[in-house]
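Asks: Starting from these lines, generate the structure:
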Amino acid sequence: MMFGRNLLFLVLAVTTTYIGAAMAKNTYIIHMDKTKMAANLFQQGDSMQTYQAVIDSINEMSLQEDDEDQQEETMPAELLYAYETAISGFSAKLSTKQLQSLEKVDGFLSATPDQLLQPHTTNSQQFLGLKNGKGLLSASNLASDVIIGIIDTGIWPEHVSFQDTGLSAVPSRWKGVCEKGTKFSKSNCNKKLIGARAFFKGYEAEIEKIDETKEFKSARSDMLAAIDKAVQDGVDVLSISLGFGPTHYPGDMLAVGSFGAVRSGVFVSSSAGNSGPYSSTVGNSAPWMMTVATSYTDRTFPAIIKLGNGKTVEGISLYSGDALTKPVQIAYLLSAGSASRAKFCLNGTLNETLVKGKIVVCHRDSRSAYAKSEHVKKAKGVGMILINSEVDGDEITAQPYQLPTVRLGATTGQVVKKYARTAKKPTASIIFKGTVYGRTAPVMATFSSKGPSSVDPDVIKPDVTAPGVNILAAWPPTISPTGHISDKRSVPFNIMSGTSMSCPHVSGIAALLKSAHRDWSPAAIKSALMTTAYTLNNKKSPIGDFDSSISTGPFAYGSGHVDPERAVDPGLIYDIAAEEYLKYICGLNYTSAEKTIIAGGNLTCPKNGAIRGGELNYPSFAFNFRDGVQNGSLEYKRTVTNVGIPTSSYEVQMEVPNGVSVIVKPKILNFNKLGQKLSYKVTAVGKSKTSSDSSFGSLTWVSGKFRVRSPIAVTWQ
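Replies: Got it, this is the predicted structure:
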């Protein structure tokens, strides 16, 4: 199932914000505590009717106040969505005065204004070690129906990727529908795309009405409503490749909505974001969400540039046409036009007399790379070399252009720029190598958002990494591969990069694990993926970053790169029940009302039962030493469940982080049956701060073929 359109919610603040005049209207997500609502408003089992009664009551209050003040009557408040599972509350379009009236209603907790979410946007199957007819992709394993809900910016149901040949009937437990909309009918769904819904009331209320002559008012939406309905419809897995960056939980509707989903037994996979290489940029960091970083596979699209002085440099290109095998003159700076402007290849800056028949060297900046290739083509150039700025560094991803183009990193670009500036008649030839496999991989994408989490550093985020760079993805035929109006091409697939690409990989793997283990909870699936992830690349060296100057570790890739075939048989799992997450929520440094918002209403915190993030039964360890470390210690307890061999013995192996000593008790876990739970404690004693603010290690339980690994991150604050 897919939910669509780029009309999506994100709430940035938990406190109510008043904007504009009293009669101006804004869209809000309203959090309510049903246990405190007046009996005459509450309708058992009917949230829509309950909240419509709330809206009706504040409309009456507003009208009475208008009569008393003899002011012009305002338009009635409008109920948009009533939420059943994502949160306890509703969304509505309200004036400032109506919002003030709502605050007086019993059960009101808070109102947060809407904002738009940002999308975090092959040989993946082979790279992940999945083989048709074997292991997780065996016929017996695939016989179990698992439903994935994809909440994203749209869908094209006619695409070949949604063909349902050979699939079984739609599961009888499915409660969803295929909603009609602009150029979307019930017949667009089938046995693979079993349902589709569009949510756009929030967008239309806050931004503008959708022009159906230009946009699709269908599943071709509003985020919280989509999560809420997906859970009601019966999905097993939710894939959310969207986010806005680090946001505290009460104001993060993805965190709040996904908690409701996880409580209902739905696994939630989310993208970490594309704000690297900077630290503490990871988003979607709630511990109940699987937060996915992004990395390269072993596939690339190399292009070789041979300069007239005999030197060669390698870049990347998707161009599949004829190579420029014979030397072609290079145009750069004054030899292309105005030196100060022509280097960026902006519209009107290239001199056709100088550029015609030449390869133009262009500098990359914030403006469209595709547009630069258009300007080169317009000036009769025959090719383009696009060079990263120093800020962009050496990371280069594949993109479509209008003519033969090679993209270079900043370092290799310096070689080309120096030659083009100094040679009397600089020339170059280009050979496009097509698709090449076998490069060192995985390698972390520099742009992948990094930890530690600024929302709760006591939980390591991201959780894992997965393929997300230069991924072959389905593409709608009505949008060109570049997205530019001037680009008239139509393609069924496109090359995309971002954590928006890695997140669905993990969602799909989670569905395979769910099909093999129907009784596993979301936390169990998450644990299996984390404890079996690997940290060495295909050359048996530690996973590095594309930019070799950037160090990697748990704050870059979490537990490591996912390994589906190992995850299906992890040996031990770290499970977390919903009640434990509630204890964690109780321990957060938020107000009582804010905690109730996260929990979805009706939260009662025990006096001594609250826990911190490090005390969750999480498959990783974050030791944060605050206010000095000399002889300070932190102790965490963990409980593992045997899902491997009934009678088995696990021995601990440690990779101790610098600056601490680590004690594990007991060092051996002896199991005598499946499903048995055993606990152990880990104590980290701070000895001295290292030269950096963090150090890393691991704790691994080993028994025969099983290696149940948990990363350890130590930070000093």
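Asks: C-alpha from now on. contacts and neighbour counts both.
Replies: Noted.
Asks: Roughly how far does residue 608 sit from residue 463?
Replies: Note on residue 608: its distance to residue 463, by Cα to Cα, to the nearest Å, is 29 Å.
Asks: ditto for residue 99
Replies: Noted for residue 99: a distance of 39 Å to residue 463, by Cα to Cα.
Asks: If you count surrounding residues, which of those two has more?
Replies: Counted by other Cα atoms under 10 Å, residue 99 and residue 463 do not tie: residue 463 has more neighbours, with 32 against 24.
Asks: show me the contacts for the nearest residue to residue 361 once chain neighbours are set aside.
Replies: Of all residues beyond its chain neighbours, the one nearest residue 361 is residue 385 (4.8 Å), with distances taken as Cα to Cα, 6 or more residues apart in numbering. For residue 385, the contacting residues are 359, 360, 361, 362, 405, 406, 407, 408, taking Cα atoms under 8 Å, 6 or more residues apart in numbering as the criterion.
Asks: let's see this one next to it:
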Amino acid sequence: MGTHCTPPSTFLLLFVLGFFQMEALGDEALTKLYIVCLEERQHEDPELVTASHHEMLSSVLVGKDAAVNSIVYSYRYGFSGFAARLKESQADQIAVLPEVMSIEPSRAFRLQTTRSWDYLGLGYQHHQPPGLLERGKESDGILIGVASGRNRGALTTVVMALYHRVGKELLPEVMSIEPSRAFRLQTTRSWDYLGLGIWPESRSFDDSGYGPVPSRWKGTCDAGVEGPIRCNKKIIGARYYKDAVDPSRISQDEYESPRDAVGHGTHTASTAAGSLVSFASFHGLGAGTARGGAPRARLAIYKVCWKMTGGGDLCEMADVLKAIDDAVDNGVDILSLSIGGYGYFPASLGAVRKGITVVFSGGNDGPVPQTINNAVPWVITVAASTIDRSFPTDIILGNGRTLVGQSMCYASSDPGYKVLVAFDSCSVVPQYLTQLADKIVLCFDRAFAAAVTAASETSQLLARLSQAGARGAIIARFPRNILPDCSGITCVLVDYDVGGQIANYARVESASGRIPVVHVNPASNIVGSQVTSPRVAAFSARGPSTGYPDLVKPDITAPGVNILAAVRDWYQFMSGTSMACPHVSGIAALLKVVHPDWSPAAIKSALVTTAYTTNERGFPVEAEAIPRKLADPFDYGGGHIDPNRAMDPGLIYDIDPNDYVNFFRYTNRASNSTSGQNHLKLPSGAIPDLRKSGVGSSRTYDLNLPSISIPDLKETPVKVRRTVTNVGDTHGRYMAVVQSPAGVKMEVQPSVLHFRASGEKLHFEVTFTPLHKVQGGFTFGSLTWVHRHGKNSIT
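Replies: Now for the predicted structure:
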């Protein structure tokens, strides 16, 4: 029996990806869409907030009618601001108004793309004691908004000392100003979901057994015009946003409704909160029960990304901000965004200030350093990693030898052996397409690129081979576990060593006057300890952030490789940080049920400080790259997510949301004109208060984050203050365990924290003293608070 391969669609696009390569989409016109952020709302009534926006614009555009016609969106719930079409000169006039905090051009971003829940310890195994899934009541009642030895028992703070200063000096009177941009998706799972929409008829959104929609829900269900949808007690709300998008750029295949035309939005939403579906699989692969991490949570869908004419997708910044603002007003608990960008300030910060946990995908431009997206400190930025599942495929040569690759090939009626044609480089294959009918091609993709680019180029090659009548392809490249869309033909990925052995067989056969042949078996499904995991995926974007180099990003890693979830009315594998994001969103929702009083910062702290950094065999987690290396905080943040440990961290690092505002004002970069980036004026009187708070451009490390990053550490010792809150035993005693960064002396005072009440806060100081002069480079360490009885620890 032959094989048929239609591997998982890999949304390695950019919604939370390397969007430092992003360019504004669309031609420069007389007017641009600008996003204006104002100081604190002056009115609680949303209508009065909008009226104040009209009044401000009227002073610049000369007339209320012109102001009303110029405004595309009025942001009035999570923050005060608006999106308006303006000339550059008009934007300059608005920028100097005293109530304006920032003005920037809207931009376009792109998307980023289930064994995984059992792998995370969130299966129905009747834990003793009950695990997070049981104690979290499967997130019943939580509203999720969707757009698309281990270190056990301790609280650990990741410490990174940065010797080479990469930041710029801040102009104290300036914050930011730039036009609206469009970005791309990265694929996510969450409850309040922003992305490419939803396919509500999927079994993953069945509402059987659900009670009434929570009374606190204030959103709506906009069925739409083309491909209208129906909400139910599972999908309780749905809206779509496209006022900022050029209509000519939207594909004819799109739906003018919240319906998903691509599958990305459905996949991520079902990963986050899909109902239980038995016997789900991709043509028999990955068979089992499909479900989301928070299977009883309700979903609110906000479609902000659109399939483009000519391929790809885009998500306009102004639309995304409006969706987040509406989600805040609608009453969601979690926001999950698998989308590229810079964190969507001020909307995302406005959501956090309202108590909403915001989760972003980190991007798919790895393993290149400094590609991480959405690196603002108030959100959870997620990297992607592998799980303990693989799909080995036997490749049988004509001489009887069997080699192994990876594929999503499944059984079909295709006959056995086919002629094998070997090429030294995949780049030359298109020149010989007319000679490859009914043959299987072997080629080497030797030019290493970002994993997303490599997967895209492989898919394009396979599509051309399919059109030429080829029966299949064996591609030697790195990475080999991100399986491409095979365009309906047999395709297998192998490493360079296996590829070399197959090529040598072909040469020997040809030299002997024989025709080399090969047969590819269907893929098998292997799960468990024989698959080394987790590994940080090659495509997962890496830190440090170019925008915020003095923060540790990403925050955490979660499963994001070959994740099985719903796509329309079937199930499919996808890979991307978009897939990792909804895993974290779902876990955050479960934590919200167990700890309803926890702030977004507390939830983030619990996740980051209880993460693990070793695999099941006790060895350090690796990061896929060339060469493969041991992972560090720029690959995975605090480590790999551990849901059940996060439920009971013992201690948390909480943050006053106002400290984030101070951080933003002192760390945003400035430019000299509205056509540049981040030009934002400080309100009068703000500078003295901010400096008094200790949060400034050179003191970013004073934010009470579960990580510490010291930029430009030189001869002078640096002291960093942190505050931890007791959420464990009423009487808890914790001892500091220090692993100093190489070349740095690290001291903690006090070294013992003795809590006498739940909710009590205690302070400590960490002093970093360089032991010798160093020019450039990063070094890492950790601080772990260990409960004296070993019950809890955070790192």
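Asks: follow-up on the earlier one: ok, the contacts of residue 385 of structure 1 vs residue 85 of structure 1, which is closest?
Replies: For those, the residue nearest residue 85 of structure 1 by Cα to Cα is residue 407; the value is 46.6 Å.
Asks: Tell me which residues touch the closest residue to residue 404 of structure 1 other than its chain neighbours, please.
Replies: The shortest distance from residue 404 of structure 1 to any non-neighbouring residue, by Cα to Cα, 6+ apart, is to residue 383 (4.8 Å). The neighbourhood of residue 383 of structure 1, defined by Cα under 8 Å, 6+ apart, consists of 358, 359, 360, 376, 377, 403, 404, 405.
Asks: hang on, residue 360 of structure 1 is in a helix, isn't it?
Replies: No: with the criterion set as DSSP: H, G, I helix; E, B strand; the rest coil, the secondary structure at residue 360 of structure 1 is strand rather than a helix.
Asks: Quick one: residues contacting it.
Replies: Listed by Cα under 8 Å, 6+ apart, the contact set of residue 360 of structure 1 reads 330, 331, 332, 336, 376, 381, 382, 383, 384, 385.
Asks: gap between it and residue 80 of structure 1?
Replies: According to Cα to Cα, residue 360 of structure 1 and residue 80 of structure 1 sit 53 Å apart.
Asks: circling back: check the alignment and tell me where the residue nearest to residue 404 of structure 1 lands in structure 2.
Replies: Using TM-score structural alignment, the equivalent of residue 383 of structure 1 in structure 2 is residue 472.
Asks: Show me the helices in the stretch 51-200 of structure 2, by range?
Replies: Secondary structure of the stretch 51-200 of structure 2, counting by DSSP state H, counting those that start in this stretch: helices at 64-70, 88-95, 115-119, 132-135.
Asks: Give me the secondary structure label for the residue nearest to residue 361 of structure 1.
Replies: Three states are possible here, and by three-state DSSP the one that applies to residue 385 of structure 1 is strand.
Asks: ok, now how distant is it from residue 262 of structure 1?
Replies: Distance of residue 385 of structure 1 to residue 262 of structure 1, computed by Cα to Cα: 48 Å.
Asks: again with residue 188 of structure 1
Replies: Going from residue 188 of structure 1 to residue 262 of structure 1 by Cα to Cα gives 29 Å.
Asks: what does residue 29 of structure 1 give?
Replies: When Cα to Cα is the yardstick, residue 29 of structure 1 and residue 262 of structure 1 sit 20 Å from each other.
Asks: the more surrounded of those two?
Replies: A count of neighbours by other Cα under 10 Å puts residue 29 above the other of residue 29 of structure 1 and residue 262, at 28 against 24.
Asks: What lines up with the more buried one in structure 2?
Replies: Under the alignment (TM-score structural alignment), residue 29 of structure 1 maps onto residue 35 of structure 2.
Asks: Assign a three-state SS to that match, would you?
Replies: At residue 35 of structure 2, secondary structure determined by three-state DSSP is strand.
Asks: That one touches residue 181, doesn't it?
Replies: No: the pair residue 35 of structure 2 and residue 181 fails to qualify as a contact (Cα atoms under 8 Å) at a distance of 9.7 Å.
Asks: Show me whatever sits in contact with both of these two.
Replies: Common neighbours of residue 35 of structure 2 and residue 181, using Cα under 8 Å, 6+ apart, are 105, 106, 318.
Asks: which of those residues has the most neighbours?
Replies: Each of those was scored by neighbours using other Cα under 10 Å; the highest score is residue 318's, at 32 neighbours.
Asks: The helix or strand containing that one packs against which elements?
Replies: When secondary structure is defined using DSSP states H and E, the element that contains residue 318 of structure 2 is helix 317-330. With contacts defined as 3 or more Cα pairs under 8 Å, 6 or more residues apart in numbering; DSSP states H and E, the packing partners of helix 317-330 of structure 2 are strand 71-75, strand 100-111, strand 143-147, strand 180-185, strand 192-195, helix 347-353.
Asks: Residue 218 of structure 2: neighbour count?
Replies: Taking other Cα under 10 Å as the criterion, the count of residues near residue 218 of structure 2 is 15.
Asks: Translate it into the numbering of structure 1.
Replies: Taking TM-score structural alignment, the alignment pairs residue 218 of structure 2 with residue 175 from structure 1.
Asks: right, and that match touches residue 230 too?
Replies: No: here residue 175 of structure 1 lies out of contact with residue 230, judged by Cα under 8 Å, at a distance of 9.3 Å.
Asks: Quickly note the distance from the residue nearest to residue 361 of structure 1 to residue 364 of structure 1.
Replies: Computed as Cα to Cα, the residue 385 of structure 1 to residue 364 of structure 1 distance reads 10 Å.
Asks: go on, residue 233 of structure 1?
Replies: Note on residue 233 of structure 1: its distance to residue 364 of structure 1, by Cα to Cα, is 46 Å.
Asks: okay, those two: which has more neighbours?
Replies: Shown here are residue 233 of structure 1 and residue 364; by other Cα under 10 Å, residue 364 has more neighbours (23 against 18).
Asks: residues contacting the closest residue to residue 87 of structure 1 other than its chain neighbours?
Replies: Ranked by Cα to Cα, 6+ apart and with sequence neighbours excluded, the top spatial neighbour of residue 87 of structure 1 is residue 600, at 4.4 Å. By Cα under 8 Å, 6+ apart, the residues touching residue 600 of structure 1 are 85, 86, 87, 88, 256, 260.
Asks: counterpart of the last one in structure 2?
Replies: Spelled out, it's residue 260 of structure 1. Taking TM-score structural alignment, residue 260 of structure 1 has residue 350 as its aligned residue in structure 2.
Asks: my guess is that match contacts residue 79, does it?
Replies: Yes: in terms of Cα under 8 Å, residue 350 of structure 2 counts as a neighbour of residue 79; the distance is 5.4 Å.
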